[in-house]
Structure formats: structure tokens, C-alpha cells
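no sequence on this one, just coordinates:
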């Protein structure tokens, strides 16, 4: 998977110059922040989370998650703003994971009860890494800027900023702080597509993504709101779309990783 080069143009939007960019699927995006700014925000956010949340010291769980994450990130080309991906396991019952600009990946131990094998965990990690590769946090933060939140493109920072909550939410971790600025359905579906291809290229079984979302549906207990009232695709839509995409993928000639679940 190549790093998608941004196609830039100038456009006057609310007295700012917005960069026009193309997503991995060719969708037009408005990007206001530089890669360096986003990487700094991601690193700051990640350090704060490590200080405020319990980090798992279970060796076997850490080795398992690190193994799956490395198999995924080994198939991501070098990134301009960081040399290595950092992976941290948080000791929490939350069924969740995230990836931040700057190469930061967080996985909650509760996810391992639903993503029951390495292929299903790879589905989630591939999906979250795809959000980073597709500049979804940048796009979301840019949308917040254009919605007159008061954020300054040239001076966004977490430390002491009155806009910290909006920034954290835009990075995808605001739910930890009681703030939700969710990815849209288009971004979620795009991350599903890009992430599925990434995990398949890494040697994992793409059809396990379907089993993962069946597990997710069971874990939700049928409490998901109707699709039209949610920014996320419904479980049924997601399952059908993932199966259709898996059917289209070529048979990648890559040795299957062996990551032993704790």
C-alpha cells in the first residue's frame, strides 16, 4: 500500500486557505493541518492517555497484540513524520482500539473478548491504521475548524488549550473524556475497505472481518440505533460490505503470521 500523495489546491473557505486532498478511495477531502501538526497532536494525546489510563503489564497479552500490530504496520510504507509505530495495551473492559497520527496504536484488553483470534484483531488494527493513512483525524479536525469552533490552524495544541476536548475527539479518543466527535459513515466505510486490504496483504484472513462484526453485533446486545440515526454503518451493512470486498481481493502470496493469543 502506497502513501497517498495529497493533491493540493487553494480555496478560500471562511477566510482560510484549505488544502484539497484525495482520500485512498479517491474521495475529495478538505485538509487544513500539516502532517507535522497532526503527528504532534497524536503524540501529545497518546502520552496523556498513558498517564491517565492503566497500561497493561501482562507480558503474553502485550506480545500477542504487538505481534499482530507489527504484521500490519510492516506493510505500511515509511511515514514522513515518524520512524516507528508505538503500540500500547490498555487494561480496560472497553471493546475498543484506536490509532493516532504520529504512529500511535492503542488496544483495550476488552477488545480481545470480541476479536477472538489474530485475524479478527488484525481487522480492527488494520481499520484503525487506515483512519491514519486516510487522514481522517485531520479531515475531522478541519471540519471542526470550518464549523467555527474557534480552533486556530497555526496554533492548535493540547497542553492547556481550551480546545483540548474538541482536539481529542477529532483524533478519535474523545470518548474517553466524555466528548464525542465521531467519524462519519463515509470515513468508517472507507477505513473498512482500506483496512481490509491492508490486513489481507499482511497475511490475515479477510473473511474473519465478517465474523468479527457478527461478534460485535452480539456484544452490542441489539442496542445499536437504526442506521439512519447513527454515523456508523449498521452491523448488517458493514458485514455485507466487508464480505463483498473480501470476495474482490486477490489471493496474496504472503506467509500467514502466527501470533499466539494469551
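Good, I have the coordinates. In this text, all values refer to a predicted model and were calculated from it rather than measured experimentally.

from here on, contacts and neighbour counts on C-alpha atoms
Fine.

got the end-to-end distance for stretch 45-62?
21 Å (Cα to Cα, to the nearest Å).

also this one, for the comparison:
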């Protein structure tokens, strides 16, 4: 059994690497697009069936228009940097859903939802572009598949520990601590790194699409002003508002420089 687990783990580490085109780094991803995209598309369609999709309004149209501009900017960047065809399996879709939750999300393959509750924070088209860039970036970087892969690896670790540890006392200690240690020490930092990466990639592609990257930090200042309790950053899946504001402010000049390579020097 130990040999089987070791073989599986080594095999997954070798075959599950994919390069993130925006960072050049190898990522841990066990799920090819051909496997995860159909599942995501089906789940997205079911979500739309079960929720109230807003159609025929200026806000709904703006969500679609901004999404198309951001996805187009991403494709321009990918084509210019040696990744033609990277998006061939993506099926972009942008929907506004009636829900007061202040949130937006993206499924693998480019299926995006904005809740109406986030629109007052966005305020305008550029604010929507900030959020849209972030969500599109999650799809571009395969963050959904990576998180599923990490969750599977976490489960393999738990099984391996239970197989390897024969002492009952130490096994109890392992089972009591593994979940907390692997979550706080590995999974939460992993998720936060994805949020930070999506912020940076999103800033870049929104600028290429013609939106002012300086507005990203302003949006997060508005998010912070909402108040409310948030867990300490090390116990959260997301960076703190202050961390995001500082990062986005520091990255905005580089995003403008990247946009200039595509002839974009003025912004909305």
C-alpha cells in the first residue's frame, strides 16, 4: 500500500505540471481542460437555472461588454507572447444574477457571474473591469483546477499518513492535527497566492483593454470602507483589503507599461 501511494504521488507530481503563461511558473494541475471544462459548464448552467439572471438592463449589458473586452485583451496578450490557441476550449459567458451578496466568481473555462450586490462597489464600467479582470485571470491561470488538485493532494496526504503511522497514539495526533496544519500552513496560503496572482494578471489585462489600473486600488478602498469583521489574513482564503490596496497601487505603473506595448496609453 505504501508503494502504491508513493507511486501515485510521484506520478501526479510529474504529470500534473502546467506552465502559467503570465508568470512562466509551473503549476500543479491534475485536471486537463477536456475533463474539467464540461463539468464546470454543466454546473454553471444549473446555477443559472436555479437563480434569477438579470437580462435586458444596462447593467447586464455592461457586464457582457466589459467581459468581452477583457477576454479580448487577454487573447491579444497571449497571442503576442507565444500562446496562440491557449483559449480555444474556453467558452466565455458573463451573467448578472440578482443577489445582494457582494461578490463575483468565475468557473474554469470562462463562465462568470456578477451578483447585483457588488455593483454599488464597482460604481461604474471601470470598477466592473477591475472585478472582471480578476475573475478572468482566475480562468486564464487555471486556478479552479489547481485548487481541486491541491484538495486531492491533501486527501492523499491524509491517507498516506494513516497507512504509514503504526503507533496508535501518534496516529491520533496526526489525524487531529493534519487538517488544521495542512489547511492553515498549505491550503490557505495557496488560495491567497491565487487571489494575489489574479489581482496582478487582472490589472494587466484590464489596462490592455483600456481601463485605468489606478482604479483597482480605489475599488478595494471602497470595499474596505464597507466595514464588517474579517478573519486575520493567515486564516483567510483572501489577502486583506490593505494588502490588496498596497499591491494594486504598486503594480499599476507596470500594468500601464504593459498596455503601452499594445498601443494603449489613455484609459477610461
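Nice, I can see it. Keep in mind it's a predicted model, so treat the numbers as computed, not measured.

give me the most central residue, the second structure.
By Cα atoms, centre = their mean, the second structure has its centre lying nearest to residue 138, at 2.9 Å.

tell me the contacts of the residue in the first structure that that one lines up against?
Here residue 138 of the second structure is matched to residue 131 in the first structure, going by TM-score structural alignment. With contact set as Cα atoms under 8 Å, 6 or more residues apart in numbering, residue 131 of the first structure has these partners: 99, 137, 187, 191.

identify the farthest-apart pair in these.
99 and 187 (14.1 Å; Cα to Cα).

those two - which one has more neighbours?
Legend: neighbour count by other Cα atoms under 10 Å for residue 99 of the first structure and residue 187, higher for residue 99 (28 against 23).

now check the second structure for the residue matching the more buried one.
Here residue 99 of the first structure is matched to residue 106 in the second structure, going by TM-score structural alignment.

with residue 227 of the first structure instead?
By TM-score structural alignment, residue 227 of the first structure lines up with residue 233.

is it true that residue 56 of the first structure touches residue 87?
No - between residue 56 of the first structure and residue 87 there is no contact under Cα atoms under 8 Å: 11.5 Å.

could you report the neighbour count for the match of residue 227 of the first structure?
15.

for residue 55 of the first structure, same thing?
18.

who are the contact partners of it?
Applying Cα under 8 Å, 6+ apart, the residues contacting residue 55 of the first structure are 88-91.

am I right that residue 15 of the second structure is in contact with residue 32?
No - counting by Cα under 8 Å, residue 15 of the second structure stays clear of residue 32, with 10.6 Å between them.

returning to that earlier point: the match of residue 99 of the first structure in helix, strand or coil?
Of the three states, residue 106 of the second structure takes strand under DSSP: H, G, I helix; E, B strand; the rest coil.

neighbours of the closest residue in space to it that isn't next to it in sequence, how many?
Nearest residue to residue 106 of the second structure, sequence neighbours excluded (Cα to Cα, 6 or more residues apart in numbering): residue 112, at 4.3 Å. By the measure other Cα under 10 Å, the count of residues near residue 112 of the second structure is 23.

confirm that residue 112 of the second structure sits in a strand.
Yes - per three-state DSSP, residue 112 of the second structure lies within a strand segment.
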